[in-house]
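>>> need the 3D shape of this:
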Amino acid sequence: MYRLGIDVGGTNTDAALLDDQLSVIHTVKVQTTKDVESGIFNAIKKVVEESKIDRRSIKYAMLGTTHCTNAIVERKRLNKVGVIRIGKPATTSIPLFTDWPEDLREKIEAASTIISGGYEFDGRLISELKKEEVLDFCRESKGNVESVAISGVFAPVNKEQEQIVAEWVKDELGDIPISLSHEIGSIGLLERENATILNAALMTTGQLIVNGFAKALRELDIEAELFFSQNDGTLMNDVYALRYPILTMGCGPTNSIRGSARLSGVQDAMVLDAGGTTTDIGVLSNGFPRQSSLSVNIGGVNTNFRMPDILSIGLGGGTCIRESNQLITVGPDSVGYEITQKAILFGGDELTASDVVTRLGQAFEGHEEQVAHLPIDFCQQVYEKMTEMLEDAIDQMKTSSKEVSLILSGGGSVIVADSLKGVSNVIRPDHYDAANAIGAALGQVSGEIERIYSLTKLSREDAIRDAKKLATEEAMKAGADESTVSIVSVEDIPLAYLPGNALFIRIKAVGDLVS
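Sure, this is the predicted structure:
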């Protein structure tokens, strides 16, 4: 029984085969194609043919993809969304789509309204729902909306009003995709609302991802169960991915972190994932990526759903190098997936970071002649500048002045020096260049819950017990085997600024795939 992991990057698409002991059998790297789907097909075909395994023995297939990120950044393939906020009169002073980039709002907004309703932090009612407000909105927007986003004040504490409004919308608009904020974001209303709107806008893109992956496997006669990488380092099944496409955002660096942990055997370290376009730096903590505690900006929109704490810089194997008036500039532009056509070492005329390290004898053995004309002193200067950029980025991600272990991953990490300031040792494990695909194939399944409890009627222990139960249920919905689910993190914070002895609880549960 094998696992197949695929990770789509801006330059390369990687594929990895793992056996039932999670040992790496074979990895391949192909160019990412303009339509992305062809690159996925090519990677799967190549890894199966080269490994010579029986494709019928592949039980699980996992995909980490940039589709959703690209859709938002490029403002393409986005649904027209009808947005309903449950929060009148409490939230009417803050408009919907506050601080959104105008071009993104124009692409997404079909109609929006604020209706009566909402809850206090402890679940007490602010005001009653009014069904006629929902029906009026649906009748006015019918035919214009492709999906609906519903968010309510303190919905993560009490989800009932969101669910009722969703039923009314379905009765009026039929079987339309609906995103509910209590299932996506955490407590803050505006950031949670924004994440819910983006999720609703990505419904068509999510469908394309799932269908495209399924089609590639079908055409290659692979009957495997489909899973998709989430941005917390775990997996979700195809049903879950269709409902929450936004959770695939940022999964590339996360997969690299998970894969690096497996390949190196190290559970706590810093991970540097260098591709052809960017270098992503994250922190490995107990085998999982350190999560960001800040709101996450996606395409100019602030959101608050879970995301890894990642620092990205414009430096990779395809980064363009230029000199003007004796001033050297490194990036941030890159030749990307066209590196094999445009870089000097491959016969092109664009000077890249890969050309520099090849001239210094550190990579791409056999291509030295193509770069022999590059001045060695100039290349050394460029290399020092690149190293400084990496050292500064690593320093920004550290929480103390102590030296840290650094695990390298990604094909672009050939540009990284073996010795860096602030780093105790640089680890370059076997198969490091395909760590992202390996991380995708490794994944367990998770569920996470964030909720505020009032301790006037129940104890802290009872509140945590309830949150653990909810997190376990979320993991099972995503495809986890109930018998393997365990709680991996518990965080509870007293909220002194709220009345009623309030307690914020965040819990994460993780389990193995159903065998």
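>>> going forward, measure contacts and count neighbours with C-alpha atoms only.
Fine.
>>> who are the contact partners of the closest residue to I427 other than its chain neighbours?
Spatial nearest neighbour of I427, chain neighbours left out: I407 (4.6 Å); criterion: C-alpha to C-alpha, 6 or more residues apart in numbering. By C-alpha atoms under 8 Å, 6 or more residues apart in numbering, the residues touching I407 are S260, S264, A269, M270, V271, L272, V426, I427, R428, P429.
>>> any idea which helix or strand comes after the longest helix seen in the chain?
Looking across the chain with DSSP state H, the single longest helix is helix 376-397. Remark: after helix 376-397, the chain's next helix or strand is strand 404-409, criterion DSSP states H and E.
>>> may I see the buried residues of that next one?
V404, S405, L406, I407, L408, S409 (16 or more other C-alpha atoms under 10 Å).
>>> tabulate those residues (CSV), appending distance to E448.
Putting those into CSV (distance: C-alpha to C-alpha, whole Å) gives the following:
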residue, distance to E448
V404, 29
S405, 29
L406, 28
I407, 27
L408, 29
S409, 27
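>>> just give me the closest of these to N501.
V404 (39.9 Å; C-alpha to C-alpha).
>>> so the closest one touches K421, yeah?
No - using C-alpha atoms under 8 Å, V404 is not in contact with K421; the gap is 9.9 Å.
>>> buried residues of the longest helix of the chain, list them for me.
Buried-residue list, helix 376-397, by 16+ other C-alpha under 10 Å: C379, V382, Y383, M386, T387, M389, L390, A393, I394, D395.
>>> one more, for comparison:
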Amino acid sequence: MHIGIDVGGTNTDAVLMAGDRVLATIKTATTQDVTTGIRDALDGLAEAHPFAPGDIDVVAIGTTHFTNAVIQASGLAATAVVRLGLPAAAGIPPLTGWPARLRSAIGEHVHLCHGGHEFDGREISPLDPDELKRVAEDIVACGVDSVAITSIFSPVNQEMELAAAEILRAQVPWLRISLSHEVGRVGLLERENATIVNASLLPVADRITGAFHAALVKVGIEAPLYLSQNDGTLMDAEYVRRYPVATFAAGPTNSMRGAALLSGLSDCVVVDIGGTTTDVGAVVGGFPRPATTEVDIGGVRTNFRMPDVVSIGIGGGSRVVLGEESVVGPESVGLRLHTEGLVFGGSTLTATDVAVAGGLADIGDPTLVAHLDRARVRRCLDAIARRVGVLADTMRTSAEPIPMVLVGGGSVLLPDSVPGFDKVVRPENYAVANAIGAAIAQVGGEVDRVFSAADGSRGDILDKAKDEALRKAVLAGADEDTVRVVEVEELPMAYLPGDAVRVRVKAVGDLVLGGTR
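Below you'll find the predicted structure:
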């Protein structure tokens, strides 16, 4: 058996599964101390379907901890930024365009150093060890423990990042170092930003993974802990400690994976409505479609792997002003829905109250919303359906019909038909699709590199990339017999010499369970 948990802004959902079979589900209120909510969810599962802690093979958790830490600029580590590229790339220094609150949280520890490569692999300038040793002295003097190293065109040649890390670590052995070629993609500023965000989150990652382990131990579960990452696969706790930024948008990703399983549809548009937001994404071949553009995280432009998701501030906890032209959201009561919503005896009119008044949901005490004007309630619900339908329509890539799958506890806000979609599916256990997505997630390996003609023929290059992706998946914990390639993407890079091509390959496999590895 295995457990999936998804921590949202309003609810913490958990599911107990045996293979693809759902044994028990539970939805509890997210607590200010999120790990307490996880313990409550585990206790609820044990009550719904008693199990021995030793029978659990794996616990997979999707969490918003790291995203929230960046958005709120809370708990981030002071981070030194080392860019290798002088005398080039000095015109726009690191942290340019960052919100003031984030710059203040991580500090202004910026170091421009020699090094880097041209797009064709030629050195911009040699690495200067003495220069980096002076940087190490400054890092120690400022009391900084986290460092983000970015070299120009390191996705083409990462040698200088690796060498710089070795020099700094030799001077300051306790440094936590993030390297840009391991975090982001081609595009200096966005890749650098992603690396800085990752480095600033490293102590948060230690604290959160430790708290999750403690929550499991408290209820007697000693199974391996995995966290969801934003491509629909899992990573173990040690990987999270190195790359916490990979957890961003794991919630919507889990929902999309869970929706695909529950609906039996490998290609669909998924609408996930929670307590605060509506997230809409596309599933292609059973996995979330990745975004192809830069992603804004807390006001910082980044280019690491993220799902293609669009969101609006409509959820079950959204505040509502009911009138001739009703206003829904974006403000939400969030995790206080269970005490502030009218149907729960509170004094705030929420979208959940409107859904109950309109007969779409049976939650709380319907008599507490019986006084609401029925015509205004109907117009409000119609407006919500139209807004979601328009948002979902942006996920189309062609005029061909595509089904919509509704999941999330807040999906009770929508009727069984949505404008623009011929087929709308609300599968069984839709309210905990996010936790199911976490529970069934596989283990993945990805390669995203620039190859040239010197690396062989097109077939040789693709075979080399596929083999590397398959190997990475197995090393990450996938069962070798189940690993397969699910995505191959080639992008010719006309501005690079030697018939260069960027190749991205993703492989996934089932997690090794029960000590059979």
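>>> tell me, what residue is most central in the first structure?
The residue lying closest to the centre of the first structure (C-alpha atoms, centre = their mean) is G250, at 2.3 Å.
>>> the second structure: which residue goes with the residue nearest to I427 of the first structure?
Under the alignment defined by TM-score structural alignment, I407 of the first structure is paired with V405 of the second structure.
>>> of the contacts of I407 of the first structure - the most surrounded one?
S260 (37 neighbours; other C-alpha atoms under 10 Å).
>>> so it belongs to a helix, correct?
Yes - residue assignment for S260 of the first structure, taken from DSSP: H, G, I helix; E, B strand; the rest coil, places it within a helix.
>>> can you pull the contacts of it?
Contacts of S260 of the first structure (C-alpha under 8 Å, 6+ apart): V271, I407, L408, S409, P429, Y432, A435, N436, G439.
>>> give the contact list for the equivalent of the fifth one over in the second structure.
Okay, so that is P429 of the first structure. Matched to the second structure by TM-score structural alignment, P429 of the first structure sits across from P427. Residues in contact with P427 of the second structure (C-alpha under 8 Å, 6+ apart) are A259, L262, S263, V405, L406, V407.
>>> quick one on the thing from earlier: out of the buried residues of helix 376-397 of the first structure, which is nearest to T279 of the first structure?
Closest to T279 of the first structure, out of all of the buried residues of helix 376-397 of the first structure and judged by C-alpha to C-alpha, is L390, at 8.5 Å.
>>> now the closest one. Nearest residue, chain neighbours left out?
V416 (8.0 Å).
>>> how far away is the one you found from H431 of the first structure?
16 Å (C-alpha to C-alpha, to the nearest Å).
>>> before we move on, what about V423 of the first structure?
For V423 of the first structure, the distance to H431 of the first structure - C-alpha to C-alpha - is 21 Å.
>>> element containing A155 of the first structure?
Applying DSSP H and E, one finds A155 of the first structure in no helix or strand.
>>> pretty sure it sits against Y119.
Yes - with contact defined as C-alpha under 8 Å, A155 of the first structure reaches Y119; the gap is 7.2 Å.
>>> these two: who's more crowded?
Between A155 of the first structure and Y119, A155 has the larger neighbour count (other C-alpha under 10 Å), namely 30 against 24.
>>> ok, now how distant is E325 of the second structure from D382 of the second structure?
Applying C-alpha to C-alpha to E325 of the second structure and D382 of the second structure gives a distance of 11 Å.
>>> what's the farthest-apart pair in the buried residues of strand 404-409 of the first structure?
Distance extremes for those: the farthest pair is V404 and S409 at 16.0 Å, using C-alpha to C-alpha.
>>> any idea what T30 of the second structure aligns with in the first structure?
Using TM-score structural alignment, T30 of the second structure pairs with T32 in the first structure.
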